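Asks: give me coordinates for this.
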Amino acid sequence: MTLGVSHDESRIYFKQEQGSFFGYTDYTHELWKKISSVNWYVSQADIDKGNKTYIYTGSSKFDGYKKLHQVVMIHWYGIEKFTEAYENDFIVEHHDNDAFNCLIENLSFAPNSVNLAKAHTYDKERKEALPLVAINFFKDFTTQKYQITLGFNKDFKIRMKDGTEKGVTVIRLVYNDDFRIVFQDASNLLYNLTKYLKFDLSKLQHIDMEITESKYIFFSNGEEIPAGIEVDGKFVMVLSDHTRLVSVSPNKNLYKKRS
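Replies: Here you go, the predicted model:
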């Protein structure tokens, strides 16, 4: 199936000509010139069978690599680093396991063995955990730091260093450039939250963190709970059985802090 390509100021989009949306990556003028110079496809046969598939080109102009995520990584990191990674049995890892999300913040070089472990554990368990928590991780290209983000869909409290407890809706954890450590901490967080409904911050290897405390809103019996309300002039999502977080974006200012 042939895909059309377009862009706005921040993203490049890949769509079926009839309008079905397939994927995206970051827009830069140089990357757009490369992507718009060739045709792009997805496998209709794989889609019909429910198999995982990738956006790819039939062109050989990107040093013989044809998948969109490979082209994106070559653009940002250069062909020398890319081929070195592949020679050392590293692959391009989609953090959220969405093959169509080729934003540079969603891609890392990762050992193939870790990729396989992630596919059989974390990627499956993350979806099952959504009623409790949305957990994701991202990588900032400029600083080469990671953030794990947790968005809680149920009331959750953490114990602070001073011994007090705080209700939190969002936690952001910052890490140095080590995919394996980030993946291990994300996996441990996921396991401890789903198994024990708690985790120990002191056992994580983050270098910085930020929390967003919960705001509690009370409704009368029988009163319909809205998806969102206005608080102090800002629209706030109301989390309930019908409204939940699926992903929390990283705070880009946290990447820039010196730790």
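Asks: from here on, contacts and neighbour counts on C-alpha atoms
Replies: Will do.
Asks: what helix or strand does residue 148 sit in?
Replies: Secondary structure assigned from DSSP states H and E places residue 148 in strand 146-152.
Asks: other SSEs contacting that strand?
Replies: strand 133-139, strand 165-175, helix 179-196 (3 or more C-alpha pairs under 8 Å, 6 or more residues apart in numbering; DSSP states H and E).
Asks: neighbouring contacts of it?
Replies: 132-140, 168-177, 182, 186, 245-250, 255 (C-alpha atoms under 8 Å, 6 or more residues apart in numbering).
Asks: next: stretch 209-220.
Replies: 166-174, 225, 254.
Asks: repeat that with 7 Å
Replies: 166-174 (C-alpha atoms under 7 Å, 6 or more residues apart in numbering).
Asks: cool, and stretch 69-79?
Replies: 31, 62, 65, 82, 102.
Asks: could you also give me the structure for this second sequence? I'd like to compare it with the first:
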Amino acid sequence: MAMEVYVQNNKIYFYTDKPEVNALGITDYTDDLWLKIKSKKWNIRYGRRDKKKKMKLHPYIYTKIKGKQIDLHRFIMEYWYGKDELEKATKEGYVVDHLNNKGLDCQISNLCFIPRVLNTSKGNDYDIRRKFIRPLMAINITKDFDTQLFQITIAFNEPATLYNYGKIIPVSKIFFLYERFRRALNDANCIIDDIHEEKIFNIEKLRHIDFEYEIIKYLHFPAGQIEPTFVLRDNGELLLNKDTSKILFNEAAPSQKLYKRNKNKQKEH
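Replies: Predicted coordinates:
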């Protein structure tokens, strides 16, 4: 049975009622892309099966064009980069990687051409270890199509402190910017290692070209008041009270300020 496809909040969603698929497929919306997607039938395939647990694993979305199976992530990369670039990358041994290891997330910021061998090593190392470190922090890598820059995003699930030029800064999020994916991946692995072993990492050892951070926002409640899990501030900002919440962050949205700042630098050069 074909998936239901619809548009909401400037995103294109793919839905199936198959119980083993517990997430929506998603990609970015443009008028032209929506016309291409809605004209086709989309279904689910599985990357592999767990024979012991009798489970289907790693769902991917696909369609058929002239009898040939085409995965959504390759369909999307062809739309954004062009057929020639996709064919060239394939011929040179590159694959389309889902940066967050979620095969249903086909947003262009989550897709990247990387060598097949790097895709395999990433899946056997980084993609596994980042799940185990999540009680301490949510770490992800994303890519900006406009600037072609990569960003490591970190949202801390435990209190964290940044030491920057002699200053001690309590932070909730940190963002690191890179020109190359391999450097971003290497640094992400180093950060995971250091946080796992010592619960601290040295920014000076990383190879980023720029970075940003968000300072922890402290909430003060009258004595005796029951502290809420969520707080809506007068400016409309919704804050999560980590002291009372058992919610863990899965990801932090990339810093658009970093991309904008470095886009301007690219223009200057």
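Asks: strands of structure 1, start to end?
Replies: Using DSSP state E, the strands of structure 1 run over 2-7, 11-16, 21-26, 40-41, 56-57, 90-94, 107-111, 133-139, 146-152, 157-159, 165-175, 208-213, 228-231, 234-237.
Asks: whereabouts in structure 2 does the fifth one align?
Replies: Aligned by TM-score structural alignment, strand 56-57 of structure 1 corresponds to residues 62-63 of structure 2.
Asks: with mean neighbour count and distance to residue 201 of structure 1 added, can I get the strands of structure 1 in a markdown table?
Replies: As requested, these are exported to a markdown table (neighbours: other C-alpha atoms under 10 Å; distance: least, C-alpha to C-alpha, whole Å):
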| stretch | mean neighbour count | distance to residue 201 of structure 1 |
| --- | --- | --- |
| strand 2-7 | 18 | 41 |
| strand 11-16 | 19 | 35 |
| strand 21-26 | 19 | 33 |
| strand 40-41 | 21 | 44 |
| strand 56-57 | 20 | 41 |
| strand 90-94 | 20 | 26 |
| strand 107-111 | 20 | 25 |
| strand 133-139 | 24 | 15 |
| strand 146-152 | 25 | 13 |
| strand 157-159 | 16 | 9 |
| strand 165-175 | 20 | 10 |
| strand 208-213 | 14 | 10 |
| strand 228-231 | 11 | 30 |
| strand 234-237 | 12 | 27 |
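Asks: using TSV, lay out those together with distance to residue 191 of structure 1.
Replies: Formatted as TSV, those follow (distance: least, C-alpha to C-alpha, whole Å):
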stretch	distance to residue 191 of structure 1
strand 2-7	39
strand 11-16	34
strand 21-26	30
strand 40-41	37
strand 56-57	35
strand 90-94	20
strand 107-111	21
strand 133-139	11
strand 146-152	13
strand 157-159	16
strand 165-175	16
strand 208-213	20
strand 228-231	30
strand 234-237	27
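Asks: what does residue 257 of structure 1 align to in structure 2?
Replies: Residue 257 of structure 1 maps onto residue 261 in structure 2, by TM-score structural alignment.
Asks: how close does its match get to residue 212 of structure 2?
Replies: Residue 261 of structure 2 sits 11 Å away from residue 212 of structure 2 when distances are taken as C-alpha to C-alpha, to the nearest Å.
Asks: ok, now which ones touch the counterpart of residue 117 of structure 2 in structure 1?
Replies: The equivalent of residue 117 of structure 2 in structure 1 is residue 113 (alignment by TM-score structural alignment). Applying C-alpha under 7 Å, 6+ apart, one finds that residue 113 of structure 1 lies in contact with no residue.
Asks: go with 10 Å
Replies: 89-91 (C-alpha atoms under 10 Å, 6 or more residues apart in numbering).
Asks: how close does it get to residue 238 of structure 1?
Replies: 40 Å.
Asks: residue 125 of structure 1 too?
Replies: 25 Å.
Asks: and the aligned partner of residue 136 of structure 2 in structure 1, how close does it get to residue 239 of structure 1?
Replies: When structure 1 is aligned by TM-score structural alignment, the residue opposite residue 136 of structure 2 is residue 132. Per C-alpha to C-alpha, residue 132 of structure 1 is found 11 Å from residue 239 of structure 1.
Asks: what sits in contact with each of the two?
Replies: With C-alpha under 10 Å, 6+ apart as the test, residue 132 of structure 1 and residue 239 both reach 152-155, 245.
Asks: any chance of those in CSV, with distance to residue 42 of structure 1 too?
Replies: Output for those, formatted as CSV (distance: C-alpha to C-alpha, whole Å):
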residue, distance to residue 42 of structure 1
152, 35
153, 34
154, 38
155, 41
245, 29
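Asks: contacts only, for the closest residue in space to residue 111 of structure 1 that isn't next to it in sequence.
Replies: Distances taken as C-alpha to C-alpha, 6 or more residues apart in numbering place residue 90 nearest to residue 111 of structure 1, at 4.3 Å, with adjacent residues excluded. Neighbour list for residue 90 of structure 1: 82-84, 108-115 [criterion: C-alpha under 10 Å, 6+ apart].
Asks: residue 90 of structure 1 matches what in structure 2?
Replies: So, by TM-score structural alignment, residue 90 of structure 1 is matched to residue 94.
Asks: quick check: its match vs residue 78 of structure 2, distance?
Replies: Distance from residue 94 of structure 2 to residue 78 of structure 2, by C-alpha to C-alpha: 14 Å.
Asks: same check, this time on residue 33 of structure 2
Replies: 11 Å.
Asks: what's the answer for residue 243 of structure 2, then?
Replies: 45 Å.
Asks: settle it for me: which of the two has more neighbours?
Replies: residue 78 (15 against 10; other C-alpha atoms under 10 Å).
Asks: tell me the counterpart of that one in structure 1.
Replies: Under TM-score structural alignment, residue 78 of structure 2 pairs with residue 74 in structure 1.
Asks: could you do residue 218 of structure 2 as well?
Replies: In structure 1, residue 218 of structure 2 lands on residue 216 (TM-score structural alignment).
Asks: what's near enough to touch residue 23 of structure 2?
Replies: Counted by C-alpha under 10 Å, 6+ apart, residue 23 of structure 2 has contacts 14-17, 59, 102, 104-105.
Asks: quickly check those for the two that are furthest apart.
Replies: 17 and 102 (18.0 Å; C-alpha to C-alpha).
Asks: okay, the two: which has more neighbours?
Replies: Per other C-alpha under 10 Å, whichever of residue 17 of structure 2 and residue 102 has more neighbours is residue 102, with 16 against 12.
Asks: and the residue lying closest to the more buried one once chain neighbours are set aside, what does it touch?
Replies: Leaving aside its sequence neighbours, residue 102 of structure 2 sits nearest to residue 58 (C-alpha to C-alpha, 6+ apart; 7.7 Å). Listed by C-alpha under 10 Å, 6+ apart, the contact set of residue 58 of structure 2 reads 20-21, 44-49, 101-104.
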